[in-house]
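> the following comprises the amino acid sequence and a computationally predicted model.
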Amino acid sequence: MSIQAFLRQGFIPFNTALETQWERLDELIPALAERAAHAAGTLGTPGKVALIGIGASLGAEGGPAHYLDAHGIPARRVNSGGDPRFDPAESILALSQSGRSRETVEMIRRSERPNLAVVNVSGSPLAQASDAVLELGDLSDSLASTIGYTASAAAVSMLAETWVHGAPRDSWSGIGGRLAAFLAANTAGVNTLVGWAHAAESIDLTAPEAQFGGAEAGALLLREVTRIPTAAFETRQYLHGLMESTRESTIHLVYRGEDNGQVLAALTSLGRRVLDLCPAGSAAIPGTLRIEIPALSELEVPLYLAALLQRVASQYCAEAGIDPDEFLFLDTGTKLDDNE
């Protein structure tokens, strides 16, 4: 398959993908849990693990890497665009929705470490190059990823839970319905965010380390679809000077962690437009738009963030007259042809 053929096959409109995403995710979850448990057993519980990827896939690995590390399995995220050195005791988990991300496939081909790939497209170059494979099932998706991202994030999270606990959590059942209900309950918040976006020159997403990967993926989605300059920042880094560039035209989306009270207090003191994304039951902070994230575990949080920002992006594009399926740069050499 040529890269031109790949880019034109199987994609559905962004808004169509959003309409069916949560029902499809709920249908997929039972099979995904079985596949994750099987794949985790095939590779075995790693002594150490490097989670490699690029773009949204690297973002989807952030929560699981933090979770593994916090539960006694040393783990790190690795940008497959770099040239890292792997520990002899380190296994590799590679994620690429297309299975054609050039940097990720080439890193697996060079590596001599035990490895497991998570892909959406069966028979892809990454699937062929890996020791073991967890396939999402050739899910139809839009060019700006919807279910490809949320299913990938769930799959890698289930792998992490299996390595730590022996099986994925039962709470994944019904996650699609809960995400749909979350969006329905926050229509007013979405409308406010979209209104802010029309006057925004930039958007900053801030999150603690455990949720930083989800923030990265969210920033990428907004950049791709709305074309508003958007960036993600880890909370402690943001406090060390990065927030100095805030302007009246900056929107701040802050996932509340242990230290984000400082970020919220500083920004609201300047009268900035701030979205406080906080765990359910958190105390309100004056001067912010507040949206509660009713996740049942920390690994679900990135899916809630993705759901919210996908909806914001869709509505913003509809109002601004932007086609969410029109990309300026379709082929930049980042995907492999079949003969490569």
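Right, received. Where do you want to start?
> could you use CA atoms for every contact and neighbour count after this?
Noted.
> so which residues of the stretch 201-340 of the chain form strands?
For the stretch 201-340 of the chain, the strands defined by DSSP state E, counting those that start in this stretch occupy 202-207, 230-234, 250-255, 273-279, 289-293.
> okay if I get these as TSV plus mean neighbour count and distance to residue 77?
Below are the strands of the stretch 201-340 of the chain laid out as TSV (neighbours: other C-alpha atoms under 10 Å; distance: least, C-alpha to C-alpha, whole Å):
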stretch	mean neighbour count	distance to residue 77
strand 202-207	23	16
strand 230-234	21	14
strand 250-255	24	20
strand 273-279	21	24
strand 289-293	19	25
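> nearest to residue 50, of these?
Closest to residue 50 of the strands of the stretch 201-340 of the chain is strand 230-234 (C-alpha to C-alpha; 20.0 Å).
> quick one, the closest one and strand 250-255 angle?
Angle, strand 230-234 to strand 250-255, by axes from the mean of the first three to the mean of the last three C-alpha atoms, to 10 degrees: 40 degrees.
> this is the comparison structure:
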Amino acid sequence: MEPKASFVDAMRAQPENLALARETVLRDLAAASLARWGADESVAVLAMGASLNSSHALVAALAAAGRPACGVVASDVADGLAVVRAHHSIVVSESGRSPEPLAAAGRLTPGTRIGISNFPAQPIAEAVDAVLGLGGFPDSPVYTSGFTATILAYALLLDNVGALDAAAQAERIPGLVADALRDYAEVAERVGRVLAGATTIDVVGRGGSLTAASELSLMVREGLRTPSTSFETFQYLHGPMEVLSSDDALVVFGDGREVSIPSSVLDAGVPVVLVTAADPSTIPGAGHAGLTIVRLPQGLGVFERAVVETVIGQLAIAAAIEHKPFPLEDFLYHQDDTKLPVR
């Protein structure tokens, strides 16, 4: 059986788990001897759930370099509802047993498929042409270490094939996570209270920050049992935000249009959390009692920032569950077909 850990234990073990993941991915990349990718060659990430949320960081990083990439719902490809003709495909399954990504891999061109998994000896090994392991560390049912380790693996993979210069980001990520777990613990308690008191929670971000936004929304649904949806920033402005009331909460990640979103809802009594590297003097709602600003350091790369933002979300979830009458790790509903048998 896969080793499991509590959410808090797995969250706090991330610096060590990420260091292990970096060593393991580098070893597997050396063994795989992957060819260099051409500048115009496209990339698709095929995954489900949290793993698909991680793809936003890869897509944003490649887009910034002018390289085509996309994240695709694996079940759509498996069922013929979407067709992928990318030059390279990354099939992500932390367990190595998610049936949809494995079935989708069967519709892809052999020789183009790279897997990422915490358990690379599971069925994913037969579904792809090369698989990068994360180290086999214990993870929580609401994923923590496996999610951030997948982002680290993207950075190492893209560096290895010459698509991006990202190895330095991957090297810094374990230390950045250790710092984040320490530095954001206090503000996360306040954010946790906001999340715990909300009837519904909207989470907004774009580009690489959509990684943390979509993952926080999923953690809210899985862990806090609270309705939540994530939105791309400008898409959110085109109608979805109209349902917000003082019973709800809004979490926003970003430094651009994101910094002015809070001011449009704060006076309606909506509590807002803004995670940003922007100077507080540029934030219209700064100082409002309903706004919690979580400051990010300047200069983080796309992968670094996605991981740090995700850890802030994890800390907030860990704080919020203390205000709930149920444990974080117990899911109410169990599906028998979301994982293949352990072999």
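Right, received. Where do you want to start? Keep in mind that what you see is a predicted model, and the values were worked out from it rather than measured.
> just give the TM-score of the two.
Overlay of the two chains. TM-score (TM-score structural alignment, normalised by the length of the first structure): 0.88; 330 aligned residues with a C-alpha RMSD of 2.3 Å.
> any figure for the gap between the residue sitting furthest away from the middle of the second structure and residue 274 of the second structure?
The C-alpha centroid of the second structure is most remote from residue 267, which lies 30.9 Å away (C-alpha atoms, centre = their mean). Going from residue 267 of the second structure to residue 274 of the second structure by C-alpha to C-alpha, to the nearest Å gives 16 Å.
> wait, residue 117 of the first structure sits on residue 97?
No: using C-alpha atoms under 8 Å, residue 117 of the first structure is not in contact with residue 97; the gap is 9.8 Å.
> who has more neighbours out of these two?
Higher neighbour count among residue 117 of the first structure and residue 97: residue 117, with 29 against 26, using other C-alpha atoms under 10 Å.
> the more buried one -> the second structure?
Under the alignment (TM-score structural alignment), residue 117 of the first structure pairs with residue 115 in the second structure.
> and the helix or strand encompassing that match, how far from the first structure on average?
Element membership for residue 115 of the second structure, per DSSP states H and E: strand 113-117. Average distance, strand 113-117 of the second structure versus aligned residues of the first structure after superposition (mean C-alpha distance after the TM-score superposition for the first structure): 0.7 Å.
> the next helix or strand after that strand aligns to what range in the first structure?
The C-terminal neighbour of strand 113-117 of the second structure among helices and strands, as given by DSSP H and E, is helix 124-127. Mapping helix 124-127 of the second structure onto the first structure (TM-score structural alignment) gives residues 126-129.
> hmm, who's touching the matching stretch?
Contacting residues not belonging to stretch 126-129 of the first structure are listed as 96, 99, 100, 104, 105, 108, 109, 117, 118, 119, 133 [C-alpha atoms under 8 Å, 6 or more residues apart in numbering].
> so what's the third one up against?
Shown here is residue 100 of the first structure, whose contacts under the criterion C-alpha under 8 Å, 6+ apart are 124, 125, 126, 335, 336, 337.
> go again using 10 Å as the cut-off
Neighbouring residues of residue 100 of the first structure by C-alpha atoms under 10 Å, 6 or more residues apart in numbering: 3, 6, 106, 119, 121, 124-127, 334-338, 340.
> same deal with the second one?
Residues in contact with residue 99 of the first structure (C-alpha under 10 Å, 6+ apart) are 105, 117-129, 135, 335-336.
> go again using 6 Å as the cut-off
Neighbouring residues of residue 99 of the first structure by C-alpha atoms under 6 Å, 6 or more residues apart in numbering: 119, 124, 125, 126.
> repeat for the fifth one
Applying C-alpha under 6 Å, 6+ apart to residue 105 of the first structure gives the contacts residue 126.
> about what we covered before: quick one: the strand holding residue 115 of the second structure to chain centroid distance?
Remark: strand 113-117 of the second structure is offset 17 Å from the chain centroid, using C-alpha atoms, centre = their mean, to the nearest Å.
> which element is the corresponding residue of the second structure for residue 170 of the first structure on?
Using TM-score structural alignment, the partner of residue 170 of the first structure in the second structure is residue 168. Taking DSSP H and E as the criterion, residue 168 of the second structure maps to helix 167-183.
> next: residue 191 of the first structure.
helix 187-198.
> show residues contacting that helix.
Contact with helix 187-198 of the first structure is made by 312, 316, as judged by C-alpha under 6 Å, 6+ apart.
> about what we covered before: so how far is residue 261 of the second structure from the residue farthest from the centre of the second structure?
Taking C-alpha to C-alpha, one finds residue 267 of the second structure at 12 Å from residue 261 of the second structure.
> then residue 163 of the second structure?
Distance from residue 163 of the second structure to residue 261 of the second structure, by C-alpha to C-alpha: 34 Å.
> residue 134 of the second structure touches residue 21, doesn't it?
Yes: with contact defined as C-alpha atoms under 6 Å, residue 134 of the second structure counts as touching residue 21 (4.4 Å).
> average separation of the match of helix 124-127 of the second structure from the aligned part of the second structure, please.
With the second structure overlaid, stretch 126-129 of the first structure shows a mean distance of 1.6 Å (mean C-alpha distance after the TM-score superposition for the first structure).
> now which residue in the second structure aligns to residue 289 of the first structure?
Alignment note (TM-score structural alignment): residue 289 of the first structure maps to residue 292 of the second structure.
> hmm, I was thinking of residue 152 of the first structure
In the second structure, residue 152 of the first structure lines up with residue 150, judged by TM-score structural alignment.
> swap in residue 259 of the first structure?
Matched to the second structure by TM-score structural alignment, residue 259 of the first structure sits across from residue 257.
> nearest residue to its match other than its sequence neighbours?
Using C-alpha to C-alpha, 6 or more residues apart in numbering and skipping residues adjacent in sequence, the residue nearest residue 257 of the second structure is residue 233, 7.6 Å away.
> do residue 239 of the first structure as well
Closest to residue 239 of the first structure by C-alpha to C-alpha, 6+ apart is residue 263, at 6.9 Å.
> do you know how far the alignment partner in the first structure of residue 91 of the second structure is from residue 197 of the first structure?
Correspondence of residue 91 of the second structure to the first structure, assessed by TM-score structural alignment: residue 94. Distance of residue 94 of the first structure to residue 197 of the first structure, given as C-alpha to C-alpha: 34 Å.
> tell me the spacing between the counterpart of residue 19 of the second structure in the first structure and residue 288 of the first structure.
Counting by TM-score structural alignment, residue 19 of the second structure corresponds to residue 26 in the first structure. Separation of residue 26 of the first structure from residue 288 of the first structure (C-alpha to C-alpha) stands at 33 Å.
> please apply the same query to residue 303 of the first structure.
According to C-alpha to C-alpha, residue 303 of the first structure and residue 288 of the first structure sit 22 Å apart.
> over to residue 209 of the first structure?
With C-alpha to C-alpha as the criterion, residue 209 of the first structure and residue 288 of the first structure are 22 Å apart.
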